[in-house]
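Student: Here is a sequence together with a model predicted from it:
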Amino acid sequence: MYSRYDTRNLIAFITGATAGIGAAIARRLVAEGAKVVITGRREDRLQALKEELGEQACALPLDVQDETSIRTAVESLPAAFSDINLLINNAGLAQGGELSQDAELENWRTMIDTNVTGLLQITHALLPGMTERNEGHIINIGSVAGNYPAPRGNVYAATKAFANHFSLTLRADLGGTDLRVTSIEPGMVETEFSKVRYKGDEEKARGVYEGLKVLSSEDIAEAVFWASTLPPHMNINRIEVMPTAQSFNSFALYPSED
């Protein structure tokens, strides 16, 4: 008989939960009886989400770039939320939309510190507990940008290629355990992503999605829910999902002027 994992047994730790995909994942899991630890830098938004979700949620302000912040937060978890068995590495961002030769180095550093170092620091803090209990599932939110080259993607795309591939190598290292690892790699999702990328320029951000029916945060939350509630013997290695309105570019050609 086919039996899904009982969501009421899940205690999820979600990074970047103050908006968009992270908040949607928290709502989806709580609606099915799971407990969630919601984390993020914006304490006002975090507390508002905690009030919305109620007793099934624990709010932990932290910055994934700050190792001390992470360790302090994890050590302060209440007993009812301490045995994390679902880690969702969702925190991430893009900054700048320039070609590599025109990019600002500080934007590159910020993306690496958040999308790569932040992901690693959270994983490193929570993985030992999962391996000790031999129970857990790590879901990394990657991107199709990590699979296909595109102009102006440069370092953002490279950080997502890291997230996508780290998921596979982590799974290889955890072979022989009962832990699961999944990489979820979305295409265009309408969130605050473009607003952050263009540093608050709302008009420019809206223009990215104009005329397109793209994915929603709830679409990605559904993919997370599906992968995390399959029977424990099933591991989904990766999910690549794009809106129907998005497809692949052909190879660029640059005719010679000679």
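Tutor: Looks like it arrived, so ask away.

Student: alpha carbons only for contacts and neighbour counts from here, please
Tutor: Fine.

Student: Tell me where this protein has strands.
Tutor: Assigned by DSSP state E, the strands in the chain fall at 11-14, 35-40, 57-61, 86-89, 137-141, 180-186, 238-241.

Student: Just tell me which of the ones you listed ends up closest to S217.
Tutor: Shortest distance between S217 and the strands of the chain, using Cα to Cα, is found for strand 180-186: 10.1 Å.

Student: Would you mind confirming that F225 is in contact with R28?
Tutor: Yes: assessed by Cα atoms under 8 Å, F225 is found in contact with R28 at 7.2 Å.

Student: which one of the strands of the chain is the most hemmed in?
Tutor: The highest mean neighbour count among the strands of the chain, using mean count of other Cα atoms under 10 Å, belongs to strand 11-14: a mean of 27.

Student: here's the one I want to compare it with:
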Amino acid sequence: MKNHDIVAISGGTSGIGRSLAESAIERGSRVVVSGRRGDRIHAFCETHSTPVPRACGVVSDASDSDHANRIFDESQRTFGATPTAYVLCAGRGLSGTITTSDETQWEELLRVNLLGAMRQLRACAERFNPSAKTSTQVRDIVVIGSTVGRVISAANPVYGATKFALHSLVESLRQEMSSRNTRVTLIEPGFVKTEFQTRAGYDMERFSQMEQEQGPFLAAVDVVEAIWFVLERPPHVHIDDIRIRPTRQRV
């Protein structure tokens, strides 16, 4: 079942977001991506613009106050219509504990993972609301969380705290939007091997050791398949929370 002709992906230039964008094109959907790396957005959109545009993009930080609205507006300009699915992949990590993490990065982590997510969720709700009472089109908001937002991690509690809060935000929005033909879903992956770890400053030697002990770790495509499972349910069926781990991951 194809519920969505246009899919928006916040954080679509790498990792899970990039894999989802490529998959959406392959499935016949049009795609709007956002991210901070303009060269990647330009290359992706250029690749998928012949003979007609199937992709467009916005260069923007996920914490910008107008991030989601710019995505909707760009879709309207390029495709003459706005997305009916919005997948929030954008976010950042931070290695370390309360006592060992870089305190100078705490505010940035909260700004992107929490305030940015809150603004995007609010903008999506506002964009989806006007036609909710008059349309049979189901709308989806899918948010990528983490298993450390459900199970306390002694090794990564600062990043985990942002994901615990995200879990609360997504569930509260689900309850608010459930009567408006809008499904709000949280997907919580365990260890996924992407660019995320190096950009977050994780100890990659330790990460490789963990994969030897508990891997193989998930690939981005494994999470993408879970996203499509959510998006392609019949309109009256809502899968609101999925946790997906490598088989050998303990917690």
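Tutor: Yes, it's here. All values derive from a computational prediction rather than experimental measurement.

Student: Just give the TM-score of the two.
Tutor: The TM-score (TM-score structural alignment, normalised by the length of the second structure) is 0.88; 241 aligned residues with a Cα RMSD of 2.0 Å.

Student: still on that earlier bit, can I get the strands of the first structure in CSV with distance to A163 of the first structure?
Tutor: Formatted as CSV, these follow (distance: least, Cα to Cα, whole Å):
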stretch, distance to A163 of the first structure
strand 11-14, 16
strand 35-40, 19
strand 57-61, 23
strand 86-89, 9
strand 137-141, 7
strand 180-186, 8
strand 238-241, 11
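
Student: Out of the ones you listed, flag the one nearest L99 of the first structure.
Tutor: When those are compared by Cα to Cα, strand 180-186 sits nearest L99 of the first structure, at 22.2 Å.

Student: Which other helices and strands does the closest one contact?
Tutor: Here strand 180-186 of the first structure touches strand 137-141, helix 154-173, helix 217-228, strand 238-241, going by 3 or more Cα pairs under 8 Å, 6 or more residues apart in numbering; DSSP states H and E.

Student: closest to A48 of the first structure out of the strands of the first structure?
Tutor: Counting by Cα to Cα, A48 of the first structure lies closest to strand 57-61 out of these; the figure is 9.6 Å.

Student: In contact with the nearest residue to P83 of the second structure once chain neighbours are set aside, which residues?
Tutor: Closest residue in space to P83 of the second structure, ignoring its immediate chain neighbours: I6 at 4.6 Å, by Cα to Cα, 6 or more residues apart in numbering. The contact partners of I6 of the second structure, taken as Cα atoms under 8 Å, 6 or more residues apart in numbering, are 29-32, 82-85.

Student: Show me what I6 of the second structure lines up with in the first structure.
Tutor: Under the alignment by TM-score structural alignment, I6 of the second structure pairs with I11 in the first structure.

Student: any idea how far F248 of the first structure is from that match?
Tutor: Look at I11 of the first structure and F248 of the first structure: by Cα to Cα, to the nearest Å, they are 37 Å apart.

Student: What's the separation between T99 of the second structure and T82 of the second structure?
Tutor: Distance, T99 of the second structure to T82 of the second structure, using Cα to Cα: 45 Å.

Student: ok, these two, which is more surrounded?
Tutor: Shown here are T99 of the second structure and T82; by other Cα atoms under 10 Å, T82 has more neighbours (21 against 8).

Student: ok, that one - contacts?
Tutor: 6, 72-73, 75-76.

Student: which of these show up in the first structure as well?
Tutor: Of those, the ones still in contact in the first structure (both residues aligned by TM-score structural alignment, their matches' Cα atoms under 8 Å) are I6.
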